[in-house]
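**Q** Let's see this in three dimensions:
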Amino acid sequence: MSFTKRNTVLSAPRATHTTVQAKTETQLAPGVRPSPLDGRLTTSTGTASLDQLLAGYGGLPLGTCLLVEEQGTTDFSGVLLRYYAAEGLVQGHHVHALGFPPEWGRQLPALAEPDKKSKSAQPAPPPEEKMKIAWRYESLGNGSNVGAAARGDSSTTAIFCHSFDLTKRLITPSCKGTLQMTPTTGPPTLDRAISSSESSPFKLIIKHLQAKLEASPPTVIHRLIIPSLMSPSLYASGCSRPSEILQFLHAVRALLRQYNTSLTALITLPTSLFPRSSGLIRWIELLCDGVVELIPLPASPAATAPPSSSDRANPRAGDQPQGLLRVHTLPVYHEKGGGGAETGSFRENLSFSLSASKGLQIKPYSLPPMEEEEKKEKSPASAIKDGLEF
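**A** Coordinates of the predicted model:
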């Protein structure tokens, strides 16, 4: 028989650890932020409009590569590579560039100076009028940084995408990362056959990149630049063989999946030399996570003429589209089965324009208004003639 009082409340034993441990968030590497779509880590391509195009991720997801195809003899894709490399150097990333001469590293654009007029014209709101948002979106904390980067504001501590000036060159104090130039061409030869597997430049590049990734800590971000794939001006003659190029892209894809939190790649391809109708290019597109195509428009006489006083007064004079942009596949989006079924900006007719201060801007394409037809007035003789015929 129990002698315990029935009106006594049995107290639970006290916990030994009364203090609650706070959750320590892992510190992200510079230039990396979680995407607002699914929290996947992304990094900027150096072009804000291209970041917004990548299926809502706000940047290039880590562990993926983007293929930029370009028609004609222009070099808009080369400008994207410069922005991509400059953004990585400013953020402190390791940039690996293939095929470029050493002088290419001294041609990267510098950071744009902040616009003092826009700052004075738009004063900061007082603290009490600051809009409060949900904690899950406030933890991202990068929407204002993107806007500040577009305005050239360097006061923020962590800027995701910087703005660059093509008329100036990137100086050493602004570079926090390292640039590794790897040549891909040997002595000129007419022999397309490669003597041994060890002499293949693609295999040597993969070994060098894998050694760098294994030696660096996980918080260090690496960027791989592959310009003008299979171009005879940058690569040896044997590098254009399908067996060599496909094995190289398979190895790059394997490294991207293995180091999916520290490696991204940007590849360019001249479709004038290698059209998309060939089977090799189709295989290359399948091995890349995202594929976009730049189609430059023929230059008009107004574009080649020097700017006049009326053009400077018109703010839309420098916003004329210089080419069309087609999006074939997007990283992660098409792997999930999107395939362009949902509505998105990439389904629209897109155009791009390049300026020294604003960089490369991607926006929906629309035909300009027919101002000459609207402003044209009929003469009195034609009006009388029209009236008699009516």
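**Q** Only C-alpha atoms from now on, for both contacts and neighbour counts.
**A** Will do.
**Q** quick one: Pro369 and Ala303, what's the gap?
**A** 17 Å (Cα to Cα, to the nearest Å).
**Q** Repeat that for Phe76.
**A** Phe76 is 16 Å from Ala303, where distance means Cα to Cα.
**Q** Identify the residues contacting Leu360.
**A** Residues in contact with Leu360, defined by Cα atoms under 8 Å, 6 or more residues apart in numbering, are Thr47, Ser49, Leu80, Phe352, Ser353, Leu354.
**Q** cool, Leu255 as well?
**A** Contacts were defined as Cα under 8 Å, 6+ apart; by that measure Leu255 touches Gln210, Leu263.
**Q** quick one: it from Asp51, how far?
**A** Applying Cα to Cα to Leu255 and Asp51 gives a distance of 23 Å.
**Q** swap in Gln180?
**A** For Gln180, the distance to Asp51 (Cα to Cα) stands at 24 Å.
**Q** again with Phe100
**A** For Phe100, the distance to Asp51 equals 25 Å [Cα to Cα].
**Q** repeat for Thr172
**A** 26 Å.
**Q** out of the two, which sits in the more crowded spot?
**A** Set Thr172 next to Asp51 and count neighbours by other Cα atoms under 10 Å: Asp51 wins out with 20 against 11.
**Q** isn't that one right next to Thr42, touching?
**A** No. Counting by Cα atoms under 8 Å, Asp51 stays clear of Thr42, with 9.5 Å between them.
**Q** Second chain to compare with the first, below:
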Amino acid sequence: MSSFVKTSSIRNSINGTKLKNNLPYISSGIPSLDFVIGGGVPAGSIFTIEEDVLGSYSRVLSKYFLAEGVVCKHDLFIASADEDPKMIVQELPQPCATQSHEDKKQVAEGEMKIAWRYESLGQIESSFGSNTNFGHHFDLSKTVEAQTISDCNITFCHLTQELSEVKVFKNPMYHQLLSSIKKVISKEDYMAGNKNNNILRIVIQSLGSPVWFAKECDEDVIDNSYGTDILKFMYCLRALLRDTLAVALVTLPSHLFDDEHLMKRLQYSIDNAVRLESFAGSSKETNPVYNEYHGLFHIEKLSAVHCLVPYVPPSLDLAFKLKRKKFVIEKLHLPPELQESSEREQDDITATPKTTTCGGFKKKDIDF
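**A** Model prediction:
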């Protein structure tokens, strides 16, 4: 019992973490995202994001994840083959201490518009995690100062094509990335039980994108190896992160994968998985039903670390919208059908009784 209390006190003393099921959890930087996945991201886990078509919203989630690490003074590891990782940290949002003026204005307007007879009923919580004390709120319109970024312990890994023979992977870039992560994670600071523990946040941007394949490679070799290399890499990464204080956030351009069953196979080696469906370029962009949102938020898998069953959110019909200052995940509320249509006219005809009322008026003639 004494050893259990000692381990819990050490893990709980890490800045920016909370203890759940004797396991430290960290915030993703977005309170609404922490709420729908069960209170945060557990240490030693892999969190994957299936990118939207343009990849713009997945980059926002990565910036939130890194910005939360900067505020909590966590160590960062950033890897990318599409661009220089040093350019990513230059666009991190700045934390805001208090609730924004727009949020307070929306709450005030909501209280004024609600009818008096419904005030006693509980309101539906559209935006999750607005009242939580875990994590921080950020302002996307402002960026973190360069001096603050330079004071953080950040490891950059810009992946490049190197002609080297690796027996495990056909693409040497996976071996290069795995070796870099293993070199950093082998430090004692990320091993449970050490007094000077700290969290390591790993961000891998666009894993398996077309940039990962060399131009000199044969197309047949690429088609037969890209899925196998990603599966091997994920299993090796999971083995490295287990029983450590490191958390990996991996974005995947799943819409570019030819194998439709690849993501289902990858879910066996990951803990949390979400998918972003953007309305940009689709018919839903002009649909008035979705005019308040920018896309749908799909939960593919939730973690069940140190527990029997995973957390189940109150609603799986989720949507997201990117405001000027923040990214919000809400319940998908469809507006009522206010316009006249053929279906509504048919419903009115079937609902109208043949006999008239005592006043001689039919139901469809009454206008409220």
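**Q** Give me the neighbour count for Ser196 of the first structure.
**A** 7.
**Q** same question, Gly72 of the first structure
**A** Per other Cα under 10 Å, the neighbour tally for Gly72 of the first structure reads 14.
**Q** ok, Leu322 of the second structure - contacts?
**A** Per Cα under 8 Å, 6+ apart, neighbours of Leu322 of the second structure: His294, Val328.
**Q** Just tell me what Pro336 of the second structure corresponds to in the first structure.
**A** Aligning on TM-score structural alignment places Pro336 of the second structure opposite Pro369 in the first structure.
**Q** helix/strand/coil for its match?
**A** coil (DSSP: H, G, I helix; E, B strand; the rest coil).
**Q** which residues of the stretch 251-390 of the first structure fall in helices?
**A** For the stretch 251-390 of the first structure, the helices defined by DSSP state H, counting those that start in this stretch cover 279-287, 301-304, 309-313, 371-375, 380-389.
**Q** Ok, which of the ones you listed comes nearest Lys336 of the first structure?
**A** Among the helices of the stretch 251-390 of the first structure, the nearest to Lys336 of the first structure by Cα to Cα is helix 279-287 (14.6 Å).
**Q** Give me the buried stretch members for the closest one, please.
**A** Using 16 or more other Cα atoms under 10 Å as the test for burial, helix 279-287 of the first structure gives Leu280, Ile281, Ile284, Glu285, Leu287.
**Q** need those residues in a markdown table with distance to Glu113 of the first structure, can you?
**A** Listed next are the buried residues of helix 279-287 of the first structure as a markdown table, based on distance: Cα to Cα, whole Å:
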| residue | distance to Glu113 of the first structure |
| --- | --- |
| Leu280 | 44 |
| Ile281 | 40 |
| Ile284 | 39 |
| Glu285 | 38 |
| Leu287 | 39 |
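**Q** Farthest pair within the residues you listed?
**A** Going by Cα to Cα, the pair spanning the buried residues of helix 279-287 of the first structure furthest: Leu280 and Leu287, at 10.8 Å.
**Q** Near Pro253 of the second structure, how many other residues are there?
**A** As a burial measure, Pro253 of the second structure scores 20 neighbours (other Cα under 10 Å).
**Q** Next: Glu83 of the second structure.
**A** Glu83 of the second structure: 13 surrounding residues under other Cα under 10 Å.
**Q** who's in contact with the nearest residue to it once chain neighbours are set aside?
**A** Once flanking residues are discounted, Glu83 of the second structure sits nearest to His158: 7.5 Å by Cα to Cα, 6 or more residues apart in numbering. Contact partners of His158 of the second structure, counting by Cα under 8 Å, 6+ apart, are Ala79, Ser80, Ala81, Glu83, Asp84, Pro85.
**Q** give me every residue that touches the last one.
**A** Read that as Pro85 of the second structure. Residues counted as contacts of Pro85 of the second structure (Cα under 8 Å, 6+ apart) are Ile78, Ala79, Phe156, Cys157, His158.
**Q** Please produce a ChimeraX select command covering the buried subset of the residues you listed.
**A** Filtering the contacts of Pro85 of the second structure down to the buried ones (16+ other Cα under 10 Å) takes a single ChimeraX command:
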select :78,79,157,158
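**Q** Nothing else from me, thank you.
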